[in-house]
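>>> Just need the structure, nothing else, for what follows:
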Amino acid sequence: MRTLPPAVETGFRTLESAGSFGVAEDDLPERVARVLRDNFAFACSLISATDTGPAVEIEPITGSASWPVVAGNPIARLSRFTAIRAENGKLLMESPLATHRAIVRDGELLSALTALTGAARCATLPSGPALAALASCGLIATADDDGGFTEDASLWSFHDLQSWWRSRPGLHDYPVGASSDRVMHRSGSRPDGFRPGEAITLPPVDLTRLRSADVTLTEAIEQRRSTREFGRPITAGELGELLYRAVGARDRGRAYPAAGGIDELTVYLAVGRCTGLPSGVYRYLPAEHALAPKEDRFDPAVLLAAAKGVAGAPQRPDVLVVLTSRTSELAGKYQGLGYSLTLRNTGVVYQNLYLVAAAMGLAACALGFGDNALIQRALSLRFPEEIPVGEFMLGTRQEMQTD
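As a prediction, this is how the structure comes out:
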């Protein structure tokens, strides 16, 4: 029999209204599981044979947390969805598939977790009882009767599942959403590398004419296509009209709705073929309806060729629109939502670009991703203050295959 340290005796006394008691090492995981199953709202410390304090503390992170007992001595491994990270001087274990988090406080347990990067039986490793407790709460995966792991059938990647889990409340206890005690953060000046003083003013757009002559919304939706082949060079007038209509400045803000009206997105252009506009890399200035050229004259053909490869297109687009985000401006107001909200805003801009292109009879195609390192170099971005979040090809239409 082993006597539990005082901190844990206090925890069990609170849970069971009992005095201090000893628990055999082999019985510890099942006893703790049984207690927490009935009292999961209490953050309880679990012990694995340390004289200085708990080896691991396990606490519920949802109001519906449960604690199924892992019987016997199953084959186990560290779940591929479990993150081990440092925060506020603590070493945390978390997973979107678990209803508890763990705070690891013992080096022997950490070594045992390293051993569980491959399949093993918990009882054969140091800190076996603590490992079994981590398996009970889902941070360690246990094998099926055939020796396989259910999580291996999931098509989720670790990072995608983590991003979804953290950006929505209900399955964790982190704050999510707008908070009155948070102040919206405004980033400093844009990074060097562009020349606003030498901006090229784009032709003005006649909204009065468009209101009477433009196609209907229904027609634009029905005509929308993702087009990967292009005709004649786009003109500066066409490009300017599309930018103004889709992402330009208005008295109320921008032409598209955005979370909190914060306007964290910036529009850049890699221009190849464009009648009336020199080839180059530009930043769009919505308030001036102008394009600021890049100082070092980065070859836009590099970005256009990369876009061609991502899209599987037979030719380069005339123009590549690159959207970047200063997500800290969103995160300053919306806890846990900065990246999630900027992706939503990017989707809104994509739809605006698609519908305006359809109304104008232009060719358009959104890309699923871009090369972060290439875009960082091309636009002189400072990571992570400003990050690429979207790429969109533009040109004119010809007889083509579309989807």
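
>>> Going by C-alpha atoms from here, please, whenever you check contacts or count neighbours.
OK.

>>> Am I right that residue 343 is in contact with residue 389?
Yes. Between residue 343 and residue 389 a contact is recorded at 7.0 Å, counting by Cα atoms under 8 Å.

>>> Now do the same contact list for residue 370.
306, 307, 310, 388, 390, 391 (Cα atoms under 8 Å, 6 or more residues apart in numbering).

>>> I only care about the residues you listed that end up buried; give me the ChimeraX line for that.
Burial among the contacts of residue 370 is assessed by 16 or more other Cα atoms under 10 Å; the matching ChimeraX selection reads:
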select :306,307,388,390,391
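
>>> tell me which of the contacts of residue 370 is nearest to residue 128?
residue 388 (44.9 Å; Cα to Cα).

>>> Give me the nearest residue to the closest one, chain neighbours excluded.
Excluding its sequence neighbours, the residue lying closest to residue 388 (Cα to Cα, 6 or more residues apart in numbering) is residue 324, at 4.2 Å.

>>> residues touching the one you found, list them.
265, 266, 267, 268, 386, 387, 388, 389, 390.

>>> hang on, it in a helix?
No. Under the criterion used here (DSSP: H, G, I helix; E, B strand; the rest coil), residue 324 is strand, not part of a helix.

>>> Report the separation between it and residue 343.
Counting by Cα to Cα, to the nearest Å, the gap from residue 324 to residue 343 is 10 Å.

>>> circling back: among the contacts of residue 370, which are in helices?
The members of these that map onto helices under DSSP state H are 306, 307, 310.

>>> List just the nearest of these to residue 77.
If you rank these by distance to residue 77 using Cα to Cα, residue 310 comes first, at 36.5 Å.

>>> To check against the first, give me the structure of this:
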Amino acid sequence: MCPGEPFLYRTARVRATFPKDEKECSDRPYANGGACYELEFYIIVNRCENIPEGLYHYCPLDHQLCKISDKNSYLETLLKNAETATVPPCNPQILIILATRFPRVSWGYESMAYALTLKHVGVLYQTMYLVATAMNLAPCAIGGGNSDLFATATGCDYYAETSVGEFMLGSRA
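Purely as a prediction, here's the structure:
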């Protein structure tokens, strides 16, 4: 079974949208300062029933995974980096990479935007741990990451959207 899709629905989907200060804001299952929700979900599927291996972007408004690429050497390296960041080393079934879209948060918070983003990552991790535990999954936040490699693998502009957190998810043994 692949836990990814129900997990994403419970942690990251857009429940509603509304205008605020000439911007569109949203309501999601986790708390976020100013309702700007600058965090984006990129999912590397390594081993998951019914979902082919590769890199996906999660579209929270439509609750849909959009494929970016098949498994390649960049993704293999990101998975290997995640594996070696855990003790004991664990090859992830699913690696969720959280990326921030800086303009979404900087328009309202300017100089404290990066610090606020990291706080949002912590809040989201808490939600992800609670949901994974309730679903009897194996969650693990990772204290590493490679922003340059992420930008290369996704084709994202490093200065507009870059990785700020990683989270492994899998089935319990």
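
>>> TM between them?
After superposition, the two chains reach a TM-score (TM-score structural alignment, normalised by the length of structure 2) of 0.88; 163 aligned residues with a Cα RMSD of 1.5 Å.

>>> Tell me the counterpart of residue 97 of structure 2 in structure 1.
Using TM-score structural alignment, the equivalent of residue 97 of structure 2 in structure 1 is residue 322.

>>> Its match: what's it in contact with?
Neighbour list for residue 322 of structure 1: 267, 268, 269, 270, 388, 389, 390, 391, 392 [criterion: Cα under 8 Å, 6+ apart].

>>> Once you drop chain neighbours, what's closest to residue 113 of structure 2?
Counting by Cα to Cα, 6+ apart, residue 106 is the residue found nearest to residue 113 of structure 2 once chain neighbours are left out, at 5.1 Å.

>>> Check the gap between the counterpart of that neighbour in structure 1 and residue 341 of structure 1 for me.
Under the alignment (TM-score structural alignment), residue 106 of structure 2 maps onto residue 331 of structure 1. Distance from residue 331 of structure 1 to residue 341 of structure 1, counting by Cα to Cα: 9 Å.

>>> ok, these two, which is more surrounded?
Remark: of residue 331 of structure 1 and residue 341, residue 331 carries more neighbours, 22 against 19, as counted by other Cα atoms under 10 Å.

>>> hmm, who's touching the lengthiest strand in structure 2?
In structure 2, assigned by DSSP state E, the strand with the most residues is strand 161-171. Strand 161-171 of structure 2 has contacts (Cα under 8 Å, 6+ apart) with 3-4, 82, 92-102, 118, 121, 125, 132, 136-147, 150-151, 156.

>>> now those residues: which count as buried?
Neighbour-count burial (16+ other Cα under 10 Å) applied to these gives 3-4, 82, 92-102, 121, 125, 132, 137-142, 145-147, 150-151.

>>> Residue 24 of structure 2 in helix, strand or coil?
strand.

>>> Let me know whether it touches residue 17 as I believe.
Yes. Under the criterion of Cα under 8 Å, residue 24 of structure 2 makes contact with residue 17 at 6.7 Å.

>>> Near residue 27 of structure 2, how many other residues are there?
For residue 27 of structure 2, the neighbour count with other Cα under 10 Å is 17.

>>> could you list every residue that touches the alignment partner in structure 1 of it?
Using TM-score structural alignment, the equivalent of residue 27 of structure 2 in structure 1 is residue 253. By Cα under 8 Å, 6+ apart, residue 253 of structure 1 lies in contact with residue 261.

>>> what about residue 253 of structure 1, distance to residue 286 of structure 1?
Taking Cα to Cα, one finds residue 253 of structure 1 at 10 Å from residue 286 of structure 1.

>>> again, but for residue 87 of structure 1
For residue 87 of structure 1 relative to residue 286 of structure 1 (Cα to Cα), the value is 40 Å.

>>> what residue of structure 1 takes the place of residue 140 of structure 2?
Counting by TM-score structural alignment, residue 140 of structure 2 corresponds to residue 365 in structure 1.

>>> what about its match, distance to residue 103 of structure 1?
Distance of residue 365 of structure 1 to residue 103 of structure 1, computed by Cα to Cα: 46 Å.

>>> What of residue 346 of structure 1?
Taking Cα to Cα, one finds residue 346 of structure 1 at 36 Å from residue 103 of structure 1.

>>> Equivalent analysis for residue 209 of structure 1, please.
64 Å.
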